[in-house]
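got a structure for you, letters missing:
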């Protein structure tokens, strides 16, 4: 009997070798990670989507997945031949890449070439979004930046800026901004035409995209050629228009930052002038309600006036009052930027008058006691510029109580602050009426710290202040007792040519009387000056003047060194002859010689006219 035939409507029985479908429900992330090793595409898609939803919830979940070993199998699935599996795996990897340990694993797996290949036009927009997200996260680490640059990812990233998808635009621009932190990447990005695309993004309807585009432009305009390229692309006008439309928008500070960078190029400055851009800068400085915007506007105005031709126009632009007004706003960054720009415009005498009339001097003096070192630095710079060759402004600084804080700032501990304080005091001392007030404030004793600082620029300015102070006997006496003379002699040994030259000048001024000359010689100034004057490489004219002045005010040293005195030298009590000076042996002063024991060596002859007259008087009485 043959096999029974099935009717048309009778169901076929299942094949004996077919596995019946099993519906699995996983309640733990660990199980889901294990399922990433499945060969079934449907399972892989569902698992990846579940892991994506889990990772999306919080950073702790991402950390859990990394510890469970999800990175490597997910990365393997990014290379899957099925588009749906690839897309969902890319979504998971993009989220996980915000975790530092996940990024380290990605670098170890050398995932950059694979992720970069996903940026081709044939891939889905969702793949582009999460691939660029992964690259952006990797660019947050130095090692990640290095790996990205070595794989030539800039070209596909620049291409992605043109994407119609805002997430892709944002991720690509942010990744480029991070890579541009390495100066070497700037020229590569510029040559790929990225500036034009980034400028287009600042017109985006999404502030976050505008933000990252502006940040990228801030980085790229640190380069001279890129600044000119931005000008060629109409960037100056586009940025000005952005500022005009967003005068009190936080992003405007970034646009102003870019313009400030560009204004270091004279070509960009001329372009801004043609676009009536200075009025826009001044508008931002005066009308914006955001201090950060005002600050960047002040910086940009300062850059504008660094060019001599533009600076001549300063009196016509009425910028001084706006800048002075910023000094009274309780915002350290704004005060520092305004003060720095004021120090530039104050180089013009007509601008100084406006600054004074606008209460600028009082406000600058007030800022000398700011808690912020940068504010103190630029407040001092304003006063240094203002008091140059101006006794009236110097008197105003004194009237506002500026001398005491100025002297205190000589020991501020911040080199730039100390340098500028010394500069202001040097200017003030040219007004003889202020000299006594400065000396009474212990300026000379405080000078010991900057003289011994080890900072060449600070030592130069401290030596110049010594030159200004040490023009009378009282000041020179204080120099001796404070230890400043010894510190000054040490500077003659400096490796800096400018430090040695300035120290020689200070020694020449200090050696103007016998007592200070003796103190200088006691600390080795004579030998150091002789060495400088005999050196072909290190000699300078100030060393020769200092040596001559030192010897003219210490005749025993001059006689010992030269073996004779000139007709104009007047010998007085205390002159002594200790014999000819020997090379490499320091000349001892009379007090040091008196402490030595009597020997059979060459006697020291001392002239004392007072005792000689007494002896002659006794002789007359005997006669």
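Arrived safely. Predicted, not measured: the structure shown is a model, and the values here were computed from it.

Every contact and neighbour count from this point should use C-alpha atoms.
Fine.

Give me the helices and strands touching the helix or strand in which residue 256 is found, please.
Taking DSSP states H and E as the definition, one finds residue 256 inside helix 252-262. Under the contact criterion of 3 or more C-alpha pairs under 8 Å, 6 or more residues apart in numbering; DSSP states H and E, helix 252-262 touches helix 207-220, helix 224-232, helix 235-245, helix 291-304.

tell me the most buried of those helices?
helix 291-304 (a mean of 26; mean count of other C-alpha atoms under 10 Å).

next helix or strand past that helix?
helix 308-311.

re the thing from before, dump the helices and strands packed on helix 252-262 to JSON lines, plus distance to residue 65.
Shown next, in JSON lines, are the helices and strands packed on helix 252-262 (distance: least, C-alpha to C-alpha, whole Å):
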{"stretch": "helix 207-220", "distance to residue 65": "29"}
{"stretch": "helix 224-232", "distance to residue 65": "43"}
{"stretch": "helix 235-245", "distance to residue 65": "43"}
{"stretch": "helix 291-304", "distance to residue 65": "41"}
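
quick one, strands of the chain?
Shown for the chain, the strands assigned by DSSP state E span residues 576-577, 605-606.

Dump these to TSV, plus distance to residue 438.
Listed next are the strands of the chain as TSV, based on distance: least, C-alpha to C-alpha, whole Å:
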stretch	distance to residue 438
strand 576-577	37
strand 605-606	40
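
want to compare, so here's the second one:
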């Protein structure tokens, strides 16, 4: 709760400071009935300072009749008066006599109204303090106070104030109290905000609260509590120091347990938390034996969001980690991953393609993936309208089309057409990865010729003429295609390298300019003889 004594009320403009002694308190209370805003604001400031001095002064104000006129100022049209009155009640409401009178005056709606989004943070905090002071009396007020804290602790300064006033200890105690289980979800939401700050994280860890939080999340039988706990871990785990502390507290065991929940929301939240924790190498290694098999099972879920979250966790776990990629394969993950490529959610498709690409970095796994009809399954993602999916699908092709058999399957399945179209993309990543895939696919002559027939060479030539669209892969893909079309290469460049072996069917048309199309040999044969330069054809076969 806020440290009220740190605040200074904004003084009205034309008045000098007004000090209250006990003998003058009655006079200032009378000022609360003034019609002038400046007087009201100044009287509230003096009463606030007077009330801060202790319970005796609060009782004095109660006996002098200050509470009733102050309640009317909660809805005053002047913002400063309204704020000052709210701050006073944040202090006065801790007095039992004041609490009793506030119940009789039925002012809770006026206090709750101060929680409106358009009000200042300071009003939110003191209104929450008032509500919290009233809450042994009104359980629903505890709920409202926690909901308010859930909003205001999005602000870093408010989180610091809550931490400094031992608010985190109170929140943990709420979680430990079974009788307050109706408040656990809101308490977790506040804790989730606080865990974003390293200082709060350290304080919770040092007081044993972090271990209690993880144990609470793992053992709770309420799905929303488990889900919110996992979300709290996710938010905090974006900070590297927080990840380190979580790992030391063995957060991974808690998250693996949550993957086994019957609630889809909890499974999603746990998968997302695992994704965030993957930045910690120790966590990444932990999930090798515990976590990856469970995530593979979630890929088979009927819930598309569950499949997407599980695929994201697997993508992060297997990136730059051959051991985890191998573990995913050993958990029979290839078939489920390929099935996810036909998902309705773009994120799920992109994540599954990433995992398959990570697996394919190892030759035995690549061969296994090829045996599961990856080349046919990847065609739909290549045709996606989503650039992330396009990019990941192209990378998957580049990782798996590394031999003649795979390229033949891709060619026969009609996968080259959408791949060539991606070379035209305005998205740099898509164009780069598509160029990479084309470079890999151009590794054999038949596929290279088919790519050229589909216009890949022309598109790449156009791309490479642009200073902003070309990239090292587009240039490499163009050269790779040229090396499988030596007639064109010789006509465009005027030379062949020592590795370019001329076979039957090579012809020398003469030098052509960039952008000029080289006619196929069949079309040249149909032309009438002319006085133009002769086309030289290599043909070592005998006509006999």
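Everything's here; your move. Remember, predicted model here, so these are calculated numbers, not experimental data.

ok so, going back, looking at the helices and strands packed on helix 252-262 of structure 1, spot the one closest to residue 323 of structure 1.
Closest to residue 323 of structure 1 of those is helix 291-304 (C-alpha to C-alpha; 7.3 Å).

Could you point out the residues of structure 2 onto which that closest one aligns?
Under TM-score structural alignment, the match for helix 291-304 of structure 1 in structure 2 covers residues 223-236.

what do you get for stretch 550-557 of structure 1?
Counting by TM-score structural alignment, stretch 550-557 of structure 1 corresponds to 481-488 in structure 2.

Could you do stretch 489-499 of structure 1 as well?
Stretch 489-499 of structure 1 maps onto residues 420-430 of structure 2, going by TM-score structural alignment.

Quick one: end-to-end length of the matching stretch, please.
Distance across stretch 420-430 of structure 2, first residue to last, is 11 Å (C-alpha to C-alpha, to the nearest Å).

Name the residues of it that are buried.
420-425, 428-430 (16 or more other C-alpha atoms under 10 Å).

re the thing from before, residues touching the helix holding residue 256 of structure 1, excluding its own?
211, 214-215, 217-218, 221-222, 227-228, 236, 239, 242-243, 246, 268-269, 281, 292-297, 299-301, 303-304 (C-alpha atoms under 8 Å, 6 or more residues apart in numbering).

do you know how far the most centrally placed residue in structure 1 is from residue 503 of structure 1?
The centre of structure 1 sits closest to residue 374, judged by C-alpha atoms, centre = their mean, with a distance of 10.3 Å. When distance is defined by C-alpha to C-alpha, residue 374 of structure 1 is 28 Å away from residue 503 of structure 1.

do the same with residue 258 of structure 1
Distance of residue 258 of structure 1 to residue 503 of structure 1, given as C-alpha to C-alpha: 43 Å.

Between these two, point out the one with more neighbours.
More crowded of residue 258 of structure 1 and residue 503, by other C-alpha atoms under 10 Å: residue 503, with 31 against 27.

Tell me who's in contact with that one.
Going by C-alpha under 8 Å, 6+ apart, residue 503 of structure 1 touches 460, 463, 488-489, 491-492.

got it, and residue 105 of structure 2?
residue 68.

next one: residue 588 of structure 1
residue 522.

10 Å - rerun?
Applying C-alpha atoms under 10 Å, 6 or more residues apart in numbering, we find residue 588 of structure 1 in contact with 518, 521-522, 524, 556-557, 578, 581, 594.

picking up where we left off before, tell me which of the strands of structure 1 sits most buried.
The highest mean neighbour count among the strands of structure 1, using mean count of other C-alpha under 10 Å, belongs to strand 576-577: a mean of 20.

which outside residues touch the match of stretch 489-499 of structure 1?
382-383, 387-395, 431-438, 451-452, 454-457, 459-460, 462-463, 468-471, 474.

can you count the residues close to the residue lying closest to residue 193 of structure 1 once chain neighbours are set aside?
Closest residue to residue 193 of structure 1 apart from its sequence neighbours, by C-alpha to C-alpha, 6 or more residues apart in numbering: residue 158 at 7.8 Å. If you count neighbours by other C-alpha under 10 Å, residue 158 of structure 1 ends up with 22.
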